[in-house]
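Undergrad: A predicted structure for the sequence below; I have some questions about it.
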Amino acid sequence: MKNWETYWSAKKPGFDYIMRNTTPVFYEKYLKKTDIKPHHVFLDFGCGPGFLIEKLPAENRIIGTDISKDYIEFCEEKFRSSKNVFFECITEKNSFRTILSKEKPDVIMAISVIQYFENNLVLKKYIDEVMNYSKENKKNIQFIIADIIPQKNSKLIDAFEVFLHSIRKGYFLDFFRFCREVLHSDYNSKQLKVNKTNPEFFELYAKEHQLKLEFLKNVTVNKNRYSLVFTF
């Protein structure tokens, strides 16, 4: 039985081609405009090859996490000269909860990641981990989830929006390489289901736990997707 954890356990070059061009959009449209303090510790959940980490201020402590040992090893080599950047491979023994307790981040980011959770129950447990960490440490947390796929979402529209962006920004060859990998890999396997989550799920969670929730518009390439920020 194939699952996303198995799929992402190894580095995916085709996705790297597209993410190196689309991930920085989130930084430019949102993070760059926020009030980043030098003492803030950032945690990038699902960091992949570290394209978002490249954009973050060098003076901040930055933690990249991923389930892929390949990506973690790649990033450790890529950022070996960066004194404030560290990486953690998420495993059964080194869980997300363990990493939170150890690294104590102020800002947690999950960009183009939660669609690979098994279902919304797993997503809820993931948000619970951040909320519990915030409460246990009496720490204010900014938790950003970006590029969320809603129920009524079209793969064709998604692809077309990235295609247009690739034409405008001059990375059409990277877009072509990405499409080739998607079409010739297990990504489109019937056993691999992308999890789609409507805004109402997050609104209900925020209401139940009395959390501040802000929806963000047009901070990623795909405008039919959405992003949000929880403040714990």
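TA: In hand now; what should we look at?

Undergrad: only C-alpha atoms for contact and neighbour calcs from this point on.
TA: Will do.

Undergrad: For the chain, just list every one of the helices.
TA: With helices called from DSSP state H, the chain shows them at 4-7, 13-29, 69-78, 96-103, 120-137, 155-169, 172-183, 199-209.

Undergrad: export these to a markdown table and tack on distance to Ala110?
TA: Listed next are the helices of the chain as a markdown table, based on distance: least, C-alpha to C-alpha, whole Å:
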| stretch | distance to Ala110 |
| --- | --- |
| helix 4-7 | 16 |
| helix 13-29 | 11 |
| helix 69-78 | 16 |
| helix 96-103 | 12 |
| helix 120-137 | 11 |
| helix 155-169 | 19 |
| helix 172-183 | 21 |
| helix 199-209 | 14 |
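
Undergrad: Below is structure B, check it against A:
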Amino acid sequence: MHATKNAGTASDTVKSGEWGKFWETQKTAFYEVMKIATQGFAKKLVATYHIDNSHHILDYGCGPAFLIDDLQRTTQHIAGVDINPFFIEQAKQNHPHYTFALISTDIGQTRLTLQQQLAEKQYDFIILLSISQYFPDVQSFSLVIDMLSGYLTNGGRIIVADVIDQKTSSYRDALALLYQCLKRGKVISFTRFVLYVLFSSYSETSKKAKLLTISYQEVNAVAAGCGLKCESVPGLTIHPSRSNYVLSKK
């Protein structure tokens, strides 16, 4: 059955939750480390899928547009959306020639915003990088995938990267991140990142609302419910114990 038909009305189903409130108000979280992790993903994305200027890309959960900073060297057809007004304003200032839209944790409102801001546009790649863990539940994740599937080109792909599941090891991922920071001489940035995770509002929020884990079986079921096929693709990000999935039209 189609994902939205199972869920009741979107506005009744999707609530902002603690993580939604957290990301709506962030201005400085993880900045240097986010850049490093995003650069690693962008490089692998371009190499794996041979992205060039013919491709149109939508970054869903774009933050301050770090991914777009990297992808603009490869394609000029880029758009980004995020729930944080500060991030969107920063993205617009840095990339005034691209489309950016402020969305909501309410899927009904987001659907309306995308209809207005993106009109009839379609994308070869829709990227959800490191945001699946902040959904309140798998059903909310499913509603977003269902909505985004309508913006895919015939050969388009939704790439859900850095997904946390039961096999994820924080220790292994932290070591991989430390290695990348050492390569770039960003040890101080890594230290600040660790301190932020342990002692900031991020830590407080994680105690109230645990990060969402999503299994392969759940992602596959979400894809099937949206009329998509699911492929697991290892190694797309610098985090070795997180999963990555490519969802495409059957």
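TA: On my side now, so go ahead. Everything numeric here is computed off the predicted structure, so don't read it as measured data.

Undergrad: Superposing both, give me the TM-score.
TA: Scored against TM-score structural alignment, normalised by the length of structure 1, the superposed chains reach a TM-score of 0.86; 226 aligned residues with a C-alpha RMSD of 2.4 Å.

Undergrad: what's near enough to touch the alignment partner in structure 2 of Cys89 of structure 1?
TA: Aligning on TM-score structural alignment places Cys89 of structure 1 opposite Leu102 in structure 2. By C-alpha atoms under 8 Å, 6 or more residues apart in numbering, the residues touching Leu102 of structure 2 are Val81, Asp82, Ile83, Asn84, Pro85, Ile88, Thr113.

Undergrad: 7 Å instead, please
TA: Val81, Asp82, Ile83, Asn84, Pro85, Ile88 (C-alpha atoms under 7 Å, 6 or more residues apart in numbering).

Undergrad: Of all the helices of structure 1, which one comes closest to Gly48 of structure 1?
TA: Between Gly48 of structure 1 and those, the shortest separation by C-alpha to C-alpha is 5.5 Å, and it involves helix 69-78.

Undergrad: Onto which residues of structure 2 does the closest one map?
TA: Using TM-score structural alignment, helix 69-78 of structure 1 pairs with 85-94 in structure 2.

Undergrad: The matching stretch vs structure 1, average offset?
TA: Average distance, stretch 85-94 of structure 2 versus aligned residues of structure 1 after superposition (mean C-alpha distance after the TM-score superposition for structure 1): 0.8 Å.

Undergrad: Residues contacting that stretch, please?
TA: Lys27, Gly63, Pro64, Ala65, Asp82, Phe100, Ala101, Leu102.

Undergrad: Got a PyMOL select line for the buried ones in the residues you listed?
TA: In PyMOL, a selection of the buried entries from the contacts of stretch 85-94 of structure 2 looks like this (16 or more other C-alpha atoms under 10 Å):
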select buried, resi 63+64+65+82+100+101+102
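
Undergrad: Go through the contacts of stretch 85-94 of structure 2 and flag which are in strands.
TA: Residues of the contacts of stretch 85-94 of structure 2 located in strands (DSSP state E): Asp82, Phe100, Ala101, Leu102.

Undergrad: who touches the closest residue in space to the third one that isn't next to it in sequence in this structure?
TA: Counting by C-alpha to C-alpha, 6 or more residues apart in numbering, the nearest residue to Ala101 of structure 2 once its immediate chain neighbours are dropped is Val81, at 4.8 Å. Val81 of structure 2 sits next to Asp59, Tyr60, Gly61, Cys62, Phe100, Ala101, Leu102, Ile103 when contact means C-alpha under 7 Å, 6+ apart.

Undergrad: which of those line up with contacts in structure 1?
TA: Contacts conserved in structure 1 for those, counting by both residues aligned by TM-score structural alignment, their matches' C-alpha atoms under 7 Å: Asp59, Tyr60, Gly61, Cys62, Phe100, Ala101, Leu102, Ile103.

Undergrad: Dump these to JSON lines, plus distance to Ala161 of structure 2.
TA: Compiled in JSON lines, these are given as follows (distance: C-alpha to C-alpha, whole Å):
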{"residue": "Asp59", "distance to Ala161 of structure 2": "12"}
{"residue": "Tyr60", "distance to Ala161 of structure 2": "11"}
{"residue": "Gly61", "distance to Ala161 of structure 2": "12"}
{"residue": "Cys62", "distance to Ala161 of structure 2": "13"}
{"residue": "Phe100", "distance to Ala161 of structure 2": "21"}
{"residue": "Ala101", "distance to Ala161 of structure 2": "21"}
{"residue": "Leu102", "distance to Ala161 of structure 2": "21"}
{"residue": "Ile103", "distance to Ala161 of structure 2": "20"}
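
Undergrad: separation between the residue positioned nearest the centre of structure 1 and Tyr27 of structure 1?
TA: Centroid check for structure 1 by C-alpha atoms, centre = their mean gives Ile111 as the closest residue, at 2.3 Å. Plainly put, Ile111 of structure 1 is 10 Å away from Tyr27 of structure 1 if you go by C-alpha to C-alpha, to the nearest Å.

Undergrad: Same check on Gly48 of structure 1?
TA: As judged by C-alpha to C-alpha, Gly48 of structure 1 and Tyr27 of structure 1 stand 16 Å apart.

Undergrad: The alignment partner in structure 2 of Val194 of structure 1: neighbour count?
TA: In structure 2, Val194 of structure 1 lines up with Leu211, judged by TM-score structural alignment. As a burial measure, Leu211 of structure 2 scores 19 neighbours (other C-alpha atoms under 10 Å).

Undergrad: Name the nearest residue to Leu211 of structure 2, ignoring sequence neighbours.
TA: Gln133 (5.1 Å).

Undergrad: Then Asp173 of structure 2?
TA: Spatial nearest neighbour of Asp173 of structure 2, excluding adjacent residues (C-alpha to C-alpha, 6+ apart): His239 at 4.9 Å.

Undergrad: Now which residue in structure 1 aligns to the one you found?
TA: Taking TM-score structural alignment, the alignment pairs His239 of structure 2 with Asn222 from structure 1.

Undergrad: Out of the ones in strands among the contacts of stretch 85-94 of structure 2, which is nearest to Tyr31 of structure 2?
TA: Among those, and counting by C-alpha to C-alpha, the member closest to Tyr31 of structure 2 is Asp82, at 15.7 Å.

Undergrad: Alright, calling it a day.
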